[in-house]
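What shape does this take:
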Amino acid sequence: MRPLSPFSRLTMLESLIKPWLDRVLLGLLVSLVLAHWVFTFLPHRTDFFREWAGNLVFFPVFFLSALLCFRAAFRCPAQRAPWLWFACGQIGWVTGQAIYTQLSLVQHLSPYPSLADAFYLLLIPCLVTGLLLLNRSPLPRHHRTVVALDTLIVVFALATAYWEVAIAQNVANNHSSLLALLVGLAYPGADLVLIALLMVLCVWRPREIAGPATLALTAGLLCLLLADAGYQIKTVAGTYQVGYTLDSFWTLAVALFGLAATLADAPLARPHVRWGTIHRIWVRNAEFSQLALPYLALLLVLSLASTHYLVPDLESRGVLLGVFVVVVLSSVRQFLTQYEARRLQLSLDLQVRTDPLTGLANRSSLLRLLDQAIERSGPRSQVAVLFIDLDRFKFINDTHGHASGDLLLQEVADRLRTLVGEHDIVARQGGDEFVIVLTRVEDPRLVSDTGDLLLQALSQPFTVGGRPVYSSASIGVTLCPGEAVTATDALKNADMAMYEAKRRGRNTLQFYDQELHRQAFEVQQIELHLREALGRQELSMLYQPLVTLSSGAVKSAEALIRWDSPVLGAISPATFIPVAEQRGLILSIGDWVIDTVFEQLSRWRAEGHLDLRISVNVTPQQFEQDDFIEKLEARLNRWSLPGEAIMIELTEGTLLADLEASNTRLSQLRGLGIQVALDDFGTGYSSLAYLRNLQVDVVKIDRSFIWAMHQDGPTFVQAIVHIAHHLGLRVVAEGIETAEQAGAVEALSCDLGQGYLFARPLSAEQFGEAVRHQVTGLSRLNMGSVG
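Model prediction:
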């Protein structure tokens, strides 16, 4: 077993000593300091008593404070070194005091300098070392020069004041002895070093060092500096005597050191003491001091210089030298401050003008530059604005992460820069939208060529995180000043054209025209009134029956939304549903549809129609919601409906965008008993092979194929029915309007039919009546139904 080190033994001994010992030692220390304060004011003291008592009182005071520092070192292992240095410094000072007492009071000698000075001078280096170890975190690089200059300005200003009151006379008195001169300069020099360090820590690093212990320690150091300064002034003047009020600052400083050691591990949140408030006051005053101290220092030296302007004595030369140094340092600091302010202003201006991610011009800069370009354009030289939006960027962002999305945007910006001229503008509008401004367009046909180059460049694979990522772009173009005379209007027109490019299949170029403007205005009006349609109860649900072709029975229906606006009139779902999807309204409308249908179905089932099933159309945005399945299950429970009473209709595009994720959700739906219908089959990917990979229950053949049977024959529809039945799926023929069509699809073994031949979409009351009576010739209801 390895023997314990002496330090480890001391640590174990410390752990056995009860915590209240610190409070006892601190109480004894404070009592001695108060007694010393009383002693300095006692009347009728003899010189013998004053000198002996005044010198001997330092021994127990410094010893107790050093003992508390040693105990703080053992209590706080993370701060052990600083407190050991503080303790050693005080032991050194009291050793010097012992030597001085022996020489002065016992041997009646007063040599200067003596060995006692060496130990006295040991205190400040120990305190400085402890302070440096107490906070080792470096200053930020951009602050170091200013902090160094401010510290030097204050130190030289105080050195000038020191020269005025003590150093000059000390130099004159000790010029014959080099050792005496060096010792005489060492005392104020050590004090100035301590002042410099205190300024750095307390003024420039208050958040890191401010706390209960450091507050007491700083107060003690300030008292020590006052005592040292007063001692040197009085010594030079020949008026210092031990045992008077000045000595109380030394004992007070030592008491504060002991208090700091006792509070070494004290938290900011301490009962009865609002350290948090003191900490905030310290930080706030430090921020003010950072600005004020250099100017106060300059004011100090100028004040000293003014007192010696007409009196050329020994002190005046040192004062004027100090003034010169401080003024030079202040000038350098002012230059650096102005330079940093200018550099910061240029950086801020650049940030205001550019996009931080890509380095391109941002929106505000684009508006300004585009307005200038339009103003400079003429009849022979137009300005072309190309509004670029990345296709599938949200999918890429969600799949690969936002960091990869940022890398993709940066690579897009790099490609765009290489494809434009030096006079053209490349900007990031925001998100995944970019704008290119061609400022010197003499032939509009060249804009198409540039657009084609952009489409080719952006369709090439991007390397993101070492993996290839594919994207494309939709581009809208407007020409100025022919189509817009302001930057705002130009961007609006190009944005409209870009949306038309997306509508036409993406990865394409679209020029702006007036028809797009008219369509955009209509979309804007639809969006405006659609936002208020739910609250005004303008939306309604109709139900179109699905008829069993073999028997004519009605056991299911498709729920269809209608909007009758008091301002715009009746708006087709084919018109307002895409607007709702583009403008973020489809989710709230979809929730209303499901709630309305479920509530109505619950009423019909309460009337006894337990085998009735209603199918509901679901948009891609609804189906892709993370909580879509949970919301459906909650609504089934709310209206006490079994899953078998509901069918969800989805289009091919919704399911095939991400086949694996779609099948996962379809399995969850079927787990609730909900059936799934593939709506408008054949109009999307038009591949029968997909049926095998989709977990659906019903295939709805689009009306266009039913109508095409008259000319093209039944082959394609027959193939769909055959494959669907082979896979165990039921088939619904949509858009049946003639008896001939009904007979044809029935002959092909279609299961269900839907269309105006049987019934137009009916109100809830009309459909309920039809179900109650199971009217075979539902066409008799058409006269009263809503189209």
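
make it CA atoms for all contacts and neighbour counts henceforth
Will do.

Give me the buried stretch members for whichever strand or helix holds Leu194, please.
Using DSSP states H and E, Leu194 sits in helix 178-199. Of the residues in helix 178-199, 180-181, 183-185, 187-192, 194-199 count as buried by neighbour count, 16 or more other C-alpha atoms under 10 Å.

just how off-centre is it within its chain?
48 Å (C-alpha atoms, centre = their mean, to the nearest Å).

any idea which helix or strand comes after that helix?
Next along from helix 178-199, by DSSP H and E: helix 206-209.

tally of neighbours for Leu56?
16 (other C-alpha atoms under 10 Å).

Another sequence for comparison is provided below:
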Amino acid sequence: MERAAAAHARTSIDADTIEVRDEPASGTEIGSAMLLPGGRTHYLVASKQVSAVPFGVEDEQILDALAHMATDTLGARDSVESLRRYVDRDPLTGLPNQRAFQSALATFNRERRPFEGIAVLFIDLDDFKNLNDGRGHHVGDKMLCLVGQRLCTVAEEGGFAARVGGDEFVLILRGLRSSEDARHRAQALIQELSAPEAVAGDTLAPVVSVGVAFSAYEEPDPSTIVIEADRAMLAVKRGRGRAGRERSSTMDVTSVQVDPLQEAAARAVRDSGLDLVYQPIVDLNTGHIWAFEALVRVEDPVLGAIEPSALIAQLRGLDLLDDLTVQVVEKAMSAAVSFRNTGSGVDYMAVNVDLEQLAAERLGNYLAEMPRRFPGIRLCVELNERSLNVADDALRAQAQRLRDAGVMIALDDYGAEGSSASAVATFPLDILKLDRTLITELAVEQRQREIVRAMQAFAVAVGVRAIVEGVESEETVTLLRELGVTDVQGYVFGLPGTRRGVEHRLMTLGSLAADSLDWP
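From the prediction side, this is the model:
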């Protein structure tokens, strides 16, 4: 507001300089005081050369009016901030209150980093009513303030503490990896809270029941974390009552329930627990492999094998798909170097990505670096056919920038989603992969054969390379060759192989696809 007052004065007063400063006007200057929150005073001062026309009464009045406006505005702003602090604070302990806690929890839940767990600790002071009744409310207040001070110290390390009831406190812990991490932090907290201390002639030794609820991922409703923490705290109190044991601080830890598949998907990315297998792409004219497609496989220690489509769906929802793709690209490109070094001459590697991932702010810049990082290896990114339905001019331009950088673009599963030929013709592509559904009845359906023949011709006409997917028999290979198809992939050449298995195959057979087939 001070800067705004000076800016307004410059448009209304003929002066060489107008500034806000700590010293009042002197000599030929004119100025007016501005009272700031906290009792400080600044001055709005105008000055000009001695030889110039002196300031007039109107100039002084303008300066006074602007200074008073600034004083009133800053005072009102300070009053609003003071009111906000009052509304959000517990007056006894100085900690944030329930309202501030709910706001902070929502923010922490929404803004947590990938794989960052948070926990809510619900803390209840045991026998607080007896303390108040037996030793007086002034002692009870001292106890509440002591606990508040200790929680505030813990919160300074990146957490958030609040008093949410008479003898109830909460603490948010951030940056956790597991419920065990939350347990260890809570145990340390209990030791700190329970230590005896002399306060104004009274020795206070808080005894607390603590419920801990751990949340591994962003919750649709963060209040569920609080509910679970409250339940865990009540379980501690009930157990204490049934056992009739000596009064000492204790706790119980629980976790907010999550979808096991979601948890397994996140675990695979967090722990780099994914494997890749490689399926060859074969040139029918030569009978040799010229590329591999990297396919993701995950064997979870709890759920076992996870279907790739289910894995991808979960990671999209967790906003972890980019993390997965980076891991896949790094492993696949490293494998491609090994495959080329066998002397086979195979130097193309395909990976699957979503069109939206090509944006520069996501993976576009990263992918564009692959030709430089892996010289001599051609990376091909495969987009699913649905991509054409969401492609805009910006993404088309980004796809072209990647091609200019040396990255190939393929459209996968063409023919399964009904994309128009014009959409294919206008999107920057190098490869068109025909979906397996187009060849399911190739031996008996003349219509399928004509569709495949036409699509092969279409690909040639628009300058892209067509690859037929899902080829599983020698009969299909023969028919496709007769239809003019030049490139295929599928189980007829064997199941997708591990990196070690593919390396062995290439060192043994070179790039020969299969010696059992009748190659021309």
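
quick one: the strands in the stretch 301-450 of the first structure?
Listed in chain order, the strands of the stretch 301-450 of the first structure (DSSP state E, counting those that start in this stretch) span 382-391, 425-430, 433-441.

show me where the stretch 51-200 of the second structure has strands.
117-125, 160-163, 168-176, 197-199.

Kindly report the same for the stretch 451-600 of the first structure.
Counting by DSSP E, counting those that start in this stretch, the strands of the stretch 451-600 of the first structure are 462-464, 467-469, 472-480, 509-511, 539-548, 554-565, 569-571.

Go through these and name the closest to Ile278 of the first structure.
Of all those, the one in closest proximity to Ile278 of the first structure, counting by C-alpha to C-alpha, is strand 462-464 (51.1 Å).

I'd like to know which elements the closest one is packed against.
Judged by 3 or more C-alpha pairs under 8 Å, 6 or more residues apart in numbering; DSSP states H and E, the packing partners of strand 462-464 of the first structure are helix 402-418, strand 467-469.

Could you identify which of those is most buried?
By mean neighbour count, with neighbours taken as mean count of other C-alpha atoms under 10 Å, helix 402-418 ranks first of those at a mean of 17.

and it with strand 433-441, angle?
0 degrees (axes from the mean of the first three to the mean of the last three C-alpha atoms, to 10 degrees).

helix, strand or coil for Gln398 of the second structure?
Here Gln398 of the second structure is helix, with the state taken from DSSP: H, G, I helix; E, B strand; the rest coil.

nope, Gly484 of the second structure is what I was after
Under three-state DSSP, Gly484 of the second structure comes out as coil.

Among the strands of the stretch 451-600 of the first structure, which comes closest to Gly755 of the first structure?
Of those, nearest to Gly755 of the first structure by C-alpha to C-alpha is strand 539-548, at 7.9 Å.

circling back: how about TSV for the strands of the stretch 51-200 of the second structure, with distance to Thr153 of the second structure added?
Below are the strands of the stretch 51-200 of the second structure laid out as TSV (distance: least, C-alpha to C-alpha, whole Å):
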stretch	distance to Thr153 of the second structure
strand 117-125	15
strand 160-163	9
strand 168-176	11
strand 197-199	16
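
Could you dump these into TSV and include distance to Thr254 of the second structure and mean neighbour count?
Shown next, in TSV, are the strands of the stretch 51-200 of the second structure (distance: least, C-alpha to C-alpha, whole Å; neighbours: other C-alpha atoms under 10 Å):
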stretch	distance to Thr254 of the second structure	mean neighbour count
strand 117-125	10	26
strand 160-163	19	26
strand 168-176	14	22
strand 197-199	31	12
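
Can you say which of the ones you listed is nearest to Val346 of the second structure?
Closest approach to Val346 of the second structure among those (C-alpha to C-alpha): strand 117-125, 43.1 Å.

For the aligned partner of Ser615 of the first structure in the second structure, the count of nearby residues, please.
With TM-score structural alignment as the criterion, the equivalent of Ser615 of the first structure in the second structure is Ala350. Look at Ala350 of the second structure: counted by other C-alpha under 10 Å, it has 25 neighbours.

In terms of helices and strands, where is Ala350 of the second structure?
strand 348-352.

what's the mean distance for that strand versus the first structure?
Per the superposition on the first structure, strand 348-352 of the second structure and its aligned residues are separated by 1.0 Å on average (mean C-alpha distance after the TM-score superposition for the first structure).

Check which helices and strands that strand is in contact with.
Secondary-structure packing of strand 348-352 of the second structure (3+ C-alpha pairs under 8 Å, 6+ apart): strand 288-300, helix 321-339, strand 378-384.

Turn the ones you listed into CSV, including distance to Asp404 of the second structure and mean neighbour count.
Shown next, in CSV, are these (distance: least, C-alpha to C-alpha, whole Å; neighbours: other C-alpha under 10 Å):
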stretch, distance to Asp404 of the second structure, mean neighbour count
strand 288-300, 20, 21
helix 321-339, 19, 19
strand 378-384, 13, 23
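
Which stretch among those approaches His8 of the second structure most closely?
With C-alpha to C-alpha, the closest approach to His8 of the second structure among those belongs to helix 321-339: 49.1 Å.

Pull the residues that contact the closest one.
269, 272, 276, 294, 296, 312, 315, 346-349, 351, 353, 357, 362-363, 374, 377, 379, 499, 502-503, 506 (C-alpha atoms under 8 Å, 6 or more residues apart in numbering).

How many residues are close by Leu659 of the first structure?
Around Leu659 of the first structure there are 14 other residues, counting by other C-alpha under 10 Å.
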